[in-house]
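1. following is a predicted model, sequence given first.
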Amino acid sequence: MADSSDEFDPESPEEREVAGEAAGDRTDFLSLMGHAYRGELGRTTAWRTRIDRTTNWAVVLTASLLTWAFSGDSRPHYILLLGVVMVTVFLGIETRRYRVYDIWRSRVRILEENVFANVLDSEGVEQSNWRELLSDDLREPAVKTPIVEAASRRLQRVYFALLSVLLGAWLVRLTVFTGTPAGLIETAAVGRVPGLVVSVAVGLYYTAVVVLTFWPHNRQAKGELQSQPDAEEWR
């Protein structure tokens, strides 16, 4: 029996460029696109699950802290501020995961828009150079969503509500000890840190969160459900 290794030379031009032959054959090309779509969709689903897992942690932590903080008069108010810090950490983790998730989702969307949508209704492709875009991204994968936009989108979806609930509960918790404005600021003290310093820091933090959540910016992430379609092409 002949050794099959003698019949295959991976260094030969024909073997190196074997995939290039599919570019000129419609049947082979569409078959490869189907496999590519399933592969990218699997990656997208895996990273979507990781994002959901972080969100679940943040929701459970928030619910647990609220329950514990209001279960007795002796509970310290700053436990809710610690909750704000932890939720902010989860926001940072989820922002990073969202940016990686968007790499795979962008590829899925470009295939859906330019291949599958055109099969169902052949009005033309969304991007005339979609094959070049996908080829470049496969050769040199890159994060496409800026970190500020990623953080803003996760705040809009989940974390702005969680942080608002925690900070609102913190204010309510302070009123358990005093009902006057002056007393409210004094009660906000944490150890040797004056209540005024704590209140100003919390106010500045929440202002930054509001600005980051609602600040208008040009959308660069592609494929997420939205109320109005974005005309800007994926880059």
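-> Thanks, I have it. Numbering: from 1, shown residues only.

2. every contact and neighbour count from this point should use C-alpha atoms.
-> Noted.

3. and the gap between the residue nearest the centre of the chain and Glu140?
-> Compute the mean C-alpha point of the chain, and by Cα atoms, centre = their mean the closest residue is Tyr98, 2.4 Å away. According to Cα to Cα, to the nearest Å, Tyr98 stands 19 Å off from Glu140.

4. the closest residue to Ala142 other than its chain neighbours in helix, strand or coil?
-> Spatially, and ignoring its direct neighbours in sequence, Ala142 is nearest to Ile103 (7.0 Å; Cα to Cα, 6 or more residues apart in numbering). State at Ile103, reduced to three classes by DSSP: H, G, I helix; E, B strand; the rest coil: helix.

5. and the residue nearest to the centre of the chain, what element?
-> Using DSSP states H and E, Tyr98 sits in helix 78-111.

6. pull out the buried residues from that helix.
-> For helix 78-111, the neighbour count (16 or more other Cα atoms under 10 Å) marks 78-81, 83-84, 87-88, 90-92, 94-95, 97-111 as buried.

7. starting at the chain centroid, how far to that helix?
-> Helix 78-111 has its C-alpha centroid displaced from the chain centroid by 5 Å (Cα atoms, centre = their mean, to the nearest Å).

8. next one: stretch 75-88
-> In terms of Cα atoms, centre = their mean, the centre of stretch 75-88 is found 24 Å from the chain centre.

9. also this one, for the comparison:
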Amino acid sequence: MTGSSSKEIDPSDPEHREVGQGLLDEEMGPSGSMAHLYRGEIHRMKLWRERLDRTTNWAVIVLAAILTWAFSSVTNPHYVLLAGGAILGVFLGIEARRYRGYDIWRSRVRTLQKNVFAYGLDPSQGLEDADWRAHLSSSYRQPRLRITRLEAIAHRLRRVYLPLLTVLFGAWVVRVTAFADVPWPDSAAIGQLPGTAVIAIVVLTYGGLLVIAMRPRTWHAEGELLNEDLREE
């Protein structure tokens, strides 16, 4: 006859010590578990940062190629510039998704920096988050995205894509005005679509992106330099 019986485990009993118990309390030195944990998170954050930079680099290369081709000949159609805007939109969507993943690892690094290393350097300032251990443990148990797709898009628009799209749409305006054989707004026409309709679509698209990027909001992304006051008094 076989059976099983449940018995409470005494955590203080060395024979029944739970795996990991006290690991980050007793080994806090430079070569301890906390240091290894921090180095691991820095490495993962760096990899995701490189993925973001790679997308941005491709967006800049595509923009430069489209601008060069569009102005290389007066016979080249102007709507290639608008197609370039659509391509930048695809890059924006990809980069926003990657930024949401990057924020997971960066938030863990910032949690350790603010509540372990900053506190260790100057305990008089207190802890940034009294429940940081529980929050970090929850993130390890079940990693989840912390920010919405719209916030990620707004962040990448502010940092990268709104300036790129401004250059692209500005070049399109120059292309259909100064380099066109027909008067404005007819020069903006695409096939059977009249120029006024094309202009309206471009203005509404750019205005919508501007609203997404610049409207006031509570930022949930874990950041280091979100404000503009970078000079210490």
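-> Structure's in. What do you need? Quick caveat, the model's predicted, so the values are computed rather than measured.

10. measure Leu150 of the second structure to Leu210 of the second structure for me?
-> Leu150 of the second structure is 13 Å from Leu210 of the second structure, where distance means Cα to Cα.

11. end-to-end on stretch 110-117 of the first structure?
-> With Cα to Cα as the measure, the ends of stretch 110-117 of the first structure fall 10 Å from one another.

12. next: stretch 122-140 of the first structure.
-> End to end - Cα to Cα - stretch 122-140 of the first structure spans 30 Å.

13. you'd agree Tyr37 of the first structure is up against Glu113?
-> No. The pair Tyr37 of the first structure / Glu113 is not scored as a contact, 11.8 Å apart, by Cα atoms under 8 Å.

14. mean per-residue distance, the lengthiest helix in the second structure versus the first structure.
-> Counting by DSSP state H, the longest helix found in the second structure is helix 33-70. Overlaying the first structure shows helix 33-70 of the second structure at a mean distance of 0.7 Å from the equivalent residues (mean Cα distance after the TM-score superposition for the first structure).

15. and that helix, what does it pack onto?
-> helix 23-26, helix 79-112, helix 162-177 (3 or more Cα pairs under 8 Å, 6 or more residues apart in numbering; DSSP states H and E).

16. for the first one, packing partners?
-> Applying 3+ Cα pairs under 8 Å, 6+ apart, one finds that helix 23-26 of the second structure makes contact with helix 33-70.

17. same check, this time on the last one
-> Other elements packing on helix 162-177 of the second structure under the criterion 3+ Cα pairs under 8 Å, 6+ apart are helix 33-70, helix 79-112, helix 195-214.

18. could you dump those to CSV with distance to Trp172 of the second structure?
-> Below are those laid out as CSV (distance: least, Cα to Cα, whole Å):
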stretch, distance to Trp172 of the second structure
helix 33-70, 9
helix 79-112, 6
helix 195-214, 10
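
19. show the contacting residues for Pro194 of the second structure.
-> Contact analysis of Pro194 of the second structure by Cα atoms under 8 Å, 6 or more residues apart in numbering lists 186, 188.

20. what does stretch 23-43 of the first structure contact?
-> Contacts for stretch 23-43 of the first structure (Cα under 8 Å, 6+ apart): 22, 101, 104-105, 107-108, 111.

21. count the neighbours of Val182 of the second structure for me.
-> 11 (other Cα atoms under 10 Å).

22. buried sites along the longest helix of the second structure?
-> Neighbour-count burial for helix 33-70 of the second structure flags 33-35, 41-42, 44-45, 48-49, 51-52, 55-56, 59, 63, 66-67, 70 (criterion: 16+ other Cα under 10 Å).
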